[in-house]
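Q: The sequence and its predicted three-dimensional model are supplied below.
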Amino acid sequence: MEMETNMAEKHSGSQAETAEQGDQPTTAAEGAERESNIRERKVSWARLRRSDSLNMEAGNLSFNPTHHTSRQGSWGRTVSLAFQSIGVIYGDIGTSPLYVYASTFTEGIQNKNDILGVLSLIIYTIVLVPMIKYVFLVLWANDNGDGGTFALYSLICRYANVSLIPNDQPEDRELSNYRLDTPSDQLRRAQKIKEKLEKSITAKIVLFLATILGTSMVIGDGVLTPCISVLSAVGGINSLGQDAVVYISIGILIILFCVQRFGTDKVGYTFAPAICLWFLFITGIGLYNFFKHDVTVLRAFNPKYIVDYFRRNGKKGWVSLGGIVLCITGTEAMFADLGHFNVPAVQISFSGIVFPSLLAAYIGQAAYLSKFPDHVANTFYDSIPGPLYWPTFVVANAAAIIASQAMISGAFAIISQSLSLGCFPRVKVVHTSAKYEGQVYIPEINYLLMVACVIVTYGFKTTDKISHAYGIAVVAVMLITTCLVTLIMLVIWKTKIWLISLFFVVFMSVELVYFSSVLYKFTQGGYLPLAFSLALMIMMGVWHYAHQQRYVFELKNKVSTAYVSDLVKNRDVNRLPGIGLLSSLCLHKVHPISKVALEERFLFRQVEPRDYRIFRCVVRYGYKDLIEEPKEFERQLVENLKEYIRHEHFILDDGPVEQMPDGTTNVPHSGLLVDGKARRSSSSAVHVEDSLEQPVPPRVSSGSIQSFNASKSANSSNSIVAASVHDAGEEMQFVQRAREQGVFYLMGEAEVVAEQKSSLLKKFVINYAYPFLRRNFRQGETTLAIPHTRLLKVGMIYEI
């Protein structure tokens, strides 16, 4: 089977839907409705009858504007999800009070009024960025419930042809971008922007580079978050000395990465109650310090203190923004982890619990510092009342571990998405939870992150030095998110221009000011995330470029149905018992959709002559879908093939024959238009052969049905259709016996080389960089765990 991993969410004319109807008795009304549906489908088929029917269905998507949708459920479920999200999403932002003031006042507090200025900056930064931007705006820019940089990119690619991998086949243009819009000024503006984007290769490249830059920065957070969180938490016992704190932190980090193989569901959720306790602790401690030391710090709600702070400190105040921005670290997790929850759940948990807890913590610490300004280096632990010190220390370390766990798991999930979209070399992806689809574990990446964390912790030793690097990664991702959401507002949401301008100007201005501040400390550690991201971007860019070039080559050299048909007629071709899967895993048509329903995953079409039992098949996965082990995949494939056979016989037996405008006869054929012409196809063949001695029963091919003259009487037509019908039960038993005799894989092992006339850069990327990555990462059969005894590889060379 030559298999096309096609990322599509839905297709109209689902074979499973019709098949399901066939199992139940139908009333007259149901029958009329079914005939109406079939007639509607035929109209769509007729418009695209020159296209390959498999490609057509694979490209047939059904969308709703995603900013209006989320995983809706009862209020009880939403409240439950809101509670669960506290332990999953907010570990990073929740542990920021451990180090924000220390990272801001690195040289001590020179003026007590600076405390009010910094507190005012913290308050309004949290209000503007996490609350207004993310909770009430960005969360709605989800991709069918999934968030993150790749979700924004995939959403844009669905509505505009800006993907570097071609997605402009006839069926894509006809269906994928279809929306019924009322004419308006916003619609015309969106169409103009969309056309400019689609015509500009520069815009496509910039959009892709911005996406992988944001992705690389989030992966970088997977290195820096564990370091700064664990160091800050262990810092509560700094009486042992800085070296002891560093070594204890390294020990905790090693243990943390070693237990990742058990999965986020077991590791993270074991400590989830600690996050709730943590917010309870920081709220209580904050209120205690507020009422005991200085209630006048509430004056910081007046933004005048921000202006005074910058007037008084000038450049030093601007530089200090690199520490203040750490109060919103982990904000991106609210969007990136949205797929586990829904928009109302995240809005409730942040607005009702996280936001007031953080305000109480920062206000309480400011009240404490107004009385003890010389304690700024260890503000959090110094402000804890004596009896609560050690319980808080234990809860703080548990919270730091969960914060680290969330970002490590996020890095795994993003790499898994990148892998599915052809933007990352093959690695082993282990799905660790049946309950939460996005939770994965990647062994190779896990140990690379562990080594990087140990090196960073040992090299930097203190949180204020790590914070210089951390701030760049945090703000860079926010800037990219602002740009992508602005594009979505323009092209997809079609928001009024003044609202778009307000969104872009306000948040871009705030984030650019913070970004300029963190870049100031580039030489003091800020280079780390940029260097790390640059290395990742080069690797992802090289892999995606070669992947895209391979795709284009295979698209131009697709094996036609006629060629396959002629090949199987060759008497020199030996036929063996069992099922043979001719698989070309790199050949796929990318529709960037997060998940595909299991009942919509397989699409089949039988290759003529039908006697040889050869089928083309499209297997469609979303970028967050689990690719099954071979045994489970084979079971699903065979079950869906049998369902296709049963459904095909049902349609052939009951479906009417219709004359098409071009004079051919249209017979409903498993949801596909049958026109007797050889069609281009990038999908593949499933070869089912029961036995060498098994006689092949004669059948009337669909080609004879297609060529049937429409001028014949309806009775003659129906008799020919009936003559083509075989017993579905016998056919399905035949397929089941073939599976029991074995399933075998034939895979192409393609070597890619650059053409002689190519540029030096292209030759370097294709001939050296890409083969280096292929050799040092997993091969396709290794990733799919195909047994070697059932695998045959055929070598070939692509000159691109």
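A: Done, it's in. Numbering: from 1, shown residues only.

Q: contacts and neighbour counts: CA atoms only from here.
A: Will do.

Q: Please go through the protein and pick out the longest helix.
A: When the chain is parsed with DSSP state H, its longest helix is helix 201-234.

Q: in the stretch 251-400 of the chain, which spans are helices?
A: 264-270, 272-293, 304-313, 315-324, 331-336, 343-349, 355-371, 379-382, 389-420 (DSSP state H, counting those that start in this stretch).

Q: List the buried residues of the helix or strand encompassing E632.
A: E632 belongs to helix 630-654 when assigned by DSSP states H and E. Neighbour counts using 16 or more other C-alpha atoms under 10 Å place 634, 636-638, 640-653 of helix 630-654 among the buried residues.

Q: re the thing from before, which of the helices of the stretch 251-400 of the chain sits closest to I248?
A: I248 sits nearest to helix 389-420 of all the helices of the stretch 251-400 of the chain, at 11.6 Å, using C-alpha to C-alpha.

Q: and after the closest one, which helix or strand comes next?
A: Sequence-wise, the next helix or strand downstream of helix 389-420 (DSSP H and E) is strand 430-431.

Q: Next, the angle from the longest helix of the chain to helix 389-420.
A: 160 degrees (axes from the mean of the first three to the mean of the last three C-alpha atoms, to 10 degrees).

Q: Buried residues, helix 201-234. List them.
A: In helix 201-234, counting by 16+ other C-alpha under 10 Å, buried: 204, 207-234.

Q: For that helix, enumerate the helices and strands it packs against.
A: helix 149-159, helix 185-199, helix 242-258, helix 389-420, helix 443-460, helix 463-488, helix 527-556 (3 or more C-alpha pairs under 8 Å, 6 or more residues apart in numbering; DSSP states H and E).

Q: Please compare the first structure with the one that follows:
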Amino acid sequence: MLSARPYQKSIPLALGDLGIVYGDIGTSPLYTIRECFHGTHAIELNGPNILGVLSLVFWSLTAVISFKYVVFILRADNRGEGGIFALTGLLRVESTSISARIRRVALSAGIVGAGLLYGDGIITPAISVLSAIEGLEVATSTAQPFVLPATCVILLLLFLFQRQGTSQIGKTFGPIMLLWFLSIGYLGLLQIIRNPEVIYAANPIRSIEFFARNRLHGMLVLGSVVLCITGGEALYADLGHFGTSPIRRSWFVLVCPALLLNYFGQGALLLKSPELAYNPFYGLVPKQLLYPMVGLSTIATIIASQALISGVFSMTHQAIQMGLCPRMRIVHTSGHIAGQIYIPAVNYFLMLACVGVSIGFGRSTGLAGAYGIAVTGTMAITSFLFFLVITHRWGWPLWGALPLIAIFFIFDLSFLGGNLLKVMDGGWFTLIAASLIFVIMSTWRRGREELGLRMNKERVPISVLLEDIEDHGVPRVPGTAVFMSISSSGAPITLLHQLKHNHVLHEKVILLTIQSLDIPVVAAGERVRIDDLGLGFYRVVTLNGFMQKPSVPEILELAQRSGLVLDSASTSYYLGRETLVTTGKSKMARWRKALFAFLSRNAATPAAFFDVPSNRVVELGTQIEL
């Protein structure tokens, strides 16, 4: 009985991950086969090509999702967490086996991957909901004028609902997606039974023959086949929510079989009814069930979109904690689940972008090229980072690592190449979006480094300051003052300014330094370190993982548990507000300085971001030249 318990516990987890982990890849049958035979670069519709495309789909799901992600990539967890930043974090730790150059390369690759994932976050809701609503056109041609307006309304409602959180309705995601996978698998199976010859598509020879027959056109179609593996990154990104075993079990037991049945069912349908190539997914559905299936498809795509939106919120939070993104207001939408957050600025950006691309491209077909580049680019970067992890962190020899990574790259680069050929068919949007995110993140990181160097030049060692205070006998007043400090050794600039202008100190002075680590979570017992510096001065250093939100009241509560005596009612918080002047001698380009200054002005204030009680905050301004 004891051995059965882990399996029993993983059943609800496996059900729960259907909506969050597999929403994206689970709704891909809506458009993948259609794009191959009725998209911008559609291939000729005949028996050999149908079997060739099905063979490519089969081996893409097998090699990329089952082999690469489910078997290998899921092993590269950062203390239980997955995702592009978790993978990057494994390579940013200070270690003699990982050089500074490797850490820089890994960080740059991670930022590029994050930019592509933001592009994915814009495109997925648009293409998914559009594809679902376009099913109405199969039922009646009069629905065509209403597809785009209905899509925009659904997207607007989806994003406006984000502030409410998903803690309640999220419980229904798993059962709904279970119904979805069972439905699409059953519909596909019916067609396979009627035309079983499609099973021969599982032979990899069909894929080789497809390329030999179609050559360059075959590569263009490969850019559409890749749509069947969208959502592969979600398996890895949601590792921390569900764990490896439930994700693997639900993939091999339900999701993968259901997807293959549906794809092969669409192929069987096209062998008999090629005129349905304009929407083979809905061609599988009996007419009397068409409207219910459109409804179920719409709900499934909303769930897939919700999962990706939540993923973008989480990734932004990680980027902020890793110093790659300006501070933003973060709202926790659940009192029980720490990971459920809402970031208003990101939400409204995604809302405008999703509605904008829906209107701009008009049809889901137009978005397929943009979607493919986002997916394949991220997958290639994940393979590259995984190679660095297994060679520099796990110590694999090159003779063992290179064959495995070569297999990964054969698929990744083939798919990426097929999509780069479609840059002018929508791929340009993803490249522009990813480039903008990369510029913003790299500029913010570089700007904070330059700002830190500039402030360090003006910083006084705390030992020197304490000697000066003792020698000159600075007057003390009752109460506690908390000064936020970037440095864990020097005196904060705000403390020096306070002394310069007020010539007085509180009886107790706390120098609070918040440090972010490249691990997901730091245990409560390891988060706070307290040093008694003498003369009523205490240095409190707190460590945070990139999945944790630093909250000053919470940190001080942990410090009190560790022995620091503190009266919150008589505590004042001194925060600095920098005014940046871009005429300094920093080596940053002038346009980067201007961008950094703009981002800094519009970032959330330290008081708001660190949950400092607003009625006890004192802000001291300082002007800094970059």
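A: Structure received. Just so it is clear, the model here is predicted, and its values are computed rather than measured.

Q: how many neighbours does the residue mapped onto D566 of structure 1 from structure 2 have?
A: Matched to structure 2 by TM-score structural alignment, D566 of structure 1 sits across from E467. For E467 of structure 2, the count of nearby residues is 12 (other C-alpha atoms under 10 Å).

Q: Can you tell me what sits against stretch 276-292 of structure 1?
A: Contact with stretch 276-292 of structure 1 is made by 86-87, 94, 353-354, 356-358, 360-365, 367-368, 383-385, 392, 395-396, 399, as judged by C-alpha atoms under 8 Å, 6 or more residues apart in numbering.

Q: Counterpart of V354 of structure 1 over in structure 2?
A: Match for V354 of structure 1 (TM-score structural alignment): V255.

Q: residues in contact with its match?
A: Counted by C-alpha under 8 Å, 6+ apart, V255 of structure 2 has contacts 22, 26, 181.

Q: Tell me which residues touch the second one, please.
A: The one in question is G26 of structure 2. Contacts of G26 of structure 2 (C-alpha under 8 Å, 6+ apart): 181, 255, 259.

Q: cool, the first one as well?
A: For Y22 of structure 2, the contact set (C-alpha under 8 Å, 6+ apart) comprises 231, 234-235, 255, 304.

Q: Any idea how far stretch 112-119 of structure 2 is from the middle of the chain?
A: 8 Å (C-alpha atoms, centre = their mean, to the nearest Å).

Q: quick one: it aligns where in structure 1?
A: Aligned using TM-score structural alignment, stretch 112-119 of structure 2 spans residues 213-220 in structure 1.

Q: tell me the helices in the stretch 451-600 of structure 2, going along the chain?
A: 462-472, 493-502, 552-561, 590-602.

Q: Okay, buried residues for stretch 376-386 of structure 2 please.
A: Quick answer for stretch 376-386 of structure 2 (16+ other C-alpha under 10 Å): 376-386.

Q: ditto for stretch 257-266 of structure 1
A: For stretch 257-266 of structure 1, a neighbour-count test (16+ other C-alpha under 10 Å) marks 257, 260-261, 263-265 as buried.

Q: ditto for stretch 496-508 of structure 2
A: Within stretch 496-508 of structure 2, the residues scored as buried using 16+ other C-alpha under 10 Å are 498, 505-506, 508.

Q: before we move on, what about stretch 486-506 of structure 1?
A: 486-495, 500, 503-504.

Q: From the contacts of stretch 276-292 of structure 1, list just the buried residues.
A: Counted by 16+ other C-alpha under 10 Å, the contacts of stretch 276-292 of structure 1 give 86-87, 94, 353-354, 357-358, 360-365, 367-368, 383-384, 392, 395-396, 399 as buried.

Q: distance between the ends of stretch 381-398 of structure 2?
A: Here the two ends of stretch 381-398 of structure 2 are set 19 Å apart, with distance taken as C-alpha to C-alpha, to the nearest Å.

Q: Other residues contacting it?
A: 73, 76, 84, 87-88, 90-91, 97-98, 106, 109-110, 113, 401, 405, 408-409.

Q: what do you get if the cut-off is 7 Å, keeping everything else the same?
A: 84, 87-88, 91, 97-98, 106, 109, 113, 401, 405, 408 (C-alpha atoms under 7 Å, 6 or more residues apart in numbering).

Q: and what of stretch 347-357 of structure 2?
A: Contacts for stretch 347-357 of structure 2 (C-alpha under 7 Å, 6+ apart): 122-123, 125-126, 152, 155-156, 159.

Q: before we move on, the earlier item: from the buried residues of stretch 486-506 of structure 1, which single one is nearest L128 of structure 1?
A: Minimum distance to L128 of structure 1 across the buried residues of stretch 486-506 of structure 1 is 10.8 Å, recorded for F503 (C-alpha to C-alpha).

Q: Just give me the match in structure 2 for the closest one.
A: In structure 2, F503 of structure 1 lands on L404 (TM-score structural alignment).
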